[in-house]
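Colleague: I'll drop the sequence and a predicted model, then ask my questions.
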Amino acid sequence: METIQYRAGRPEECLRIAQGICLASGGIMDFLAQAMPTSYRSKEEWLAQELQTDQPASSYRHAVIAQVNGAIAGMVYCYPAALFGLGSEMKEALGEENYQQIAEFFSSRVENSLFLDSLYVWPEWRQRGIGAALIQQVIREAEASGLPKVSLMVMADNESARSVYRSCGFELEKAVRLERHPLIPHDGGALLLSVSLKL
């Protein structure tokens, strides 16, 4: 019998959390990796190092893990929406042309909300309700923090994810311009969604 446990991320899980974020990003992390220092072998290693620094905008502490019989089956990564965006160092490393490609994406947010940055369930653990349960974990965290909304960004052409978010009560806040790019293979831009909570 499978036992699913939901718990906070741990420092030793930074690489697995980074893998989930990268897989969930719809190519955004591949795009940002253009600015990755050459000392890293992969974007996952780069991001894992950032998560280990345990800074307000980048920390393993923002992850909730779904664990099944000791294995990490899924993860969700969330933080206050005020922290969503790109810092000046990243903008400079990307260069002006690359930054303009994603500028609207990273400047769109729902203020005073908890931002669900990434949600990923590994394929062998899908169809068990883990994704919806992780979303509920985020909603509970927002309620405990006194935040009136949970927000997120989803690619417009990701109908399966949009369906899950609709079933959890998320509604459209804004359509976000995001042009197709070899590293971001999506059409129709992104959608900023939110759900209001009963505090």
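Modeller: Received the coordinates, thanks. Numbering: from 1, shown residues only.

Colleague: Please count neighbours and contacts with C-alpha atoms only from this point.
Modeller: Will do.

Colleague: Quick check: residue 48 touching residue 10?
Modeller: No - between residue 48 and residue 10 there is no contact, the gap being 11.7 Å when judged by Cα atoms under 8 Å.

Colleague: Can you pick out the residue with more neighbours from the two?
Modeller: Per other Cα atoms under 10 Å, whichever of residue 48 and residue 10 has more neighbours is residue 48, with 24 against 16.

Colleague: For the residue nearest to the spatial centre of the chain, give its distance to residue 37.
Modeller: When the chain is reduced to its mean C-alpha position, the nearest residue by Cα atoms, centre = their mean turns out to be residue 118, at 1.9 Å. With distances taken as Cα to Cα, to the nearest Å, residue 118 is found 23 Å from residue 37.

Colleague: before we go on, here's another structure to hold up against the first:
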Amino acid sequence: MLYRTPHLTESLDVARFIRMAGGGLYEFLFDNLVPLLSADELLAIAIASDGNPFSHRNCHVAVNDDNGSIIGIANAFPADLLSDPSDGLLPGERAEHIRPMLSLLDWGSMFLNALAVSDQCHGRGIGSHLLDWALTRARDLGLPRLSLHVWADNLPAREYYKARGFVDIGVADVAPHPRLPHRGGSVLMSRSSSCDTQGSQIARSCRLLDHLKAPCFRTDQPNQ
């Protein structure tokens, strides 16, 4: 198994995994937005570019040794990159529907935007390796926490992240939509980016909940 930054020529493959990780989010945002371009193709354009959160520079991939195919990806970047409403990355009307998710973020953390592994490769530790990459990236950039959003009705994913030390911070009330059929909104989860033992992580997670009253958990961001 090889882990590395994706090549530009792999942008479309990375896009497919990010779309898969979104649980319908990116189809909702990007399908039919630009004539003749799918959500995967629009994401691939962003991935092949520099200076945006989806950039290949913010991604890490697992590659099959046998055939060189990508079998897992992670996309992680500082959450504060999402605080600029002028980047034009998200379409206005569709972004408005997910406004609660864009407003409920753990500012000052590393944000794990996507983590996905090919169905055929589950159980091989690939997801854990990619998650560890995101934690290392957070530490390298001096960010004290790793955060993420997960659909409230995606119970297996929520249990997986809880087992890795994440705690629920808040719930973004995203209303169900015919093209985004999730119930219960989206849960913001966060954990320390330190590589402490499990016991220390639990203690840190308890203290993290106390930060709900602190400025780093801002839910009053301007429109994006």
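Modeller: All right, it came through fine. Quick caveat: nothing in here was measured; it's all calculated off a predicted structure.

Colleague: so where's the longest helix in the first structure?
Modeller: Identified as the longest helix of the first structure according to DSSP state H is helix 130-145.

Colleague: and it, how far from the second structure on average?
Modeller: Relative to the second structure, and after both are superposed, helix 130-145 of the first structure has an average distance of 1.0 Å to its aligned residues, where the measure is mean Cα distance after the TM-score superposition for the first structure.

Colleague: Pull out the buried positions in that helix.
Modeller: Buried residues in helix 130-145 of the first structure, counting neighbours by 16 or more other Cα atoms under 10 Å, are found at 130-131, 134-135, 137-139, 141-143.

Colleague: Stretch 165-172 of the first structure now?
Modeller: Along stretch 165-172 of the first structure, these residues count as buried under the neighbour rule (16+ other Cα under 10 Å): 165, 170-171.

Colleague: What of stretch 104-120 of the first structure?
Modeller: Those would be 105, 108-110, 113-120, for stretch 104-120 of the first structure by 16+ other Cα under 10 Å.

Colleague: how far does that stretch stretch from start to finish?
Modeller: Calculated as Cα to Cα, the first-to-last residue distance of stretch 104-120 of the first structure is 24 Å.

Colleague: just how off-centre is it within its chain?
Modeller: Between the centre of stretch 104-120 of the first structure and the centre of its host chain there is 8 Å, according to Cα atoms, centre = their mean, to the nearest Å.

Colleague: which bit of the second structure covers that stretch?
Modeller: Counting by TM-score structural alignment, stretch 104-120 of the first structure pairs with residues 100-116 of the second structure.

Colleague: which residues of the second structure fall in strands?
Modeller: Ranges of strands in the second structure, per DSSP state E, are 2-4, 59-63, 70-78, 110-117, 145-151, 167-172, 186-192.

Colleague: Would you mind telling me which of these is nearest residue 25 of the second structure?
Modeller: When the strands of the second structure are compared by Cα to Cα, strand 145-151 sits nearest residue 25 of the second structure, at 9.9 Å.

Colleague: That closest one: how far from the chain's middle?
Modeller: Centroid displacement of strand 145-151 of the second structure relative to its chain, using Cα atoms, centre = their mean, is 7 Å.

Colleague: among the strands of the second structure, which is nearest residue 22 of the second structure?
Modeller: strand 110-117 (7.0 Å).

Colleague: what's that closest one in contact with?
Modeller: Contacts of strand 110-117 of the second structure with the rest of the structure, by Cα atoms under 8 Å, 6 or more residues apart in numbering, involve 17-18, 20-22, 71-79, 126-127, 130-131, 134, 137-138, 143-149.

Colleague: By how much does it deviate from the first structure on average?
Modeller: For strand 110-117 of the second structure, the mean distance to aligned residues of the first structure following superposition is 0.4 Å (mean Cα distance after the TM-score superposition for the first structure).

Colleague: can you pull the contacts of the alignment partner in the first structure of residue 185 of the second structure?
Modeller: Residue-level alignment of residue 185 of the second structure against the first structure, with TM-score structural alignment as criterion, gives residue 189. Counting by Cα under 8 Å, 6+ apart, residue 189 of the first structure makes contact with 155-157, 175-180.
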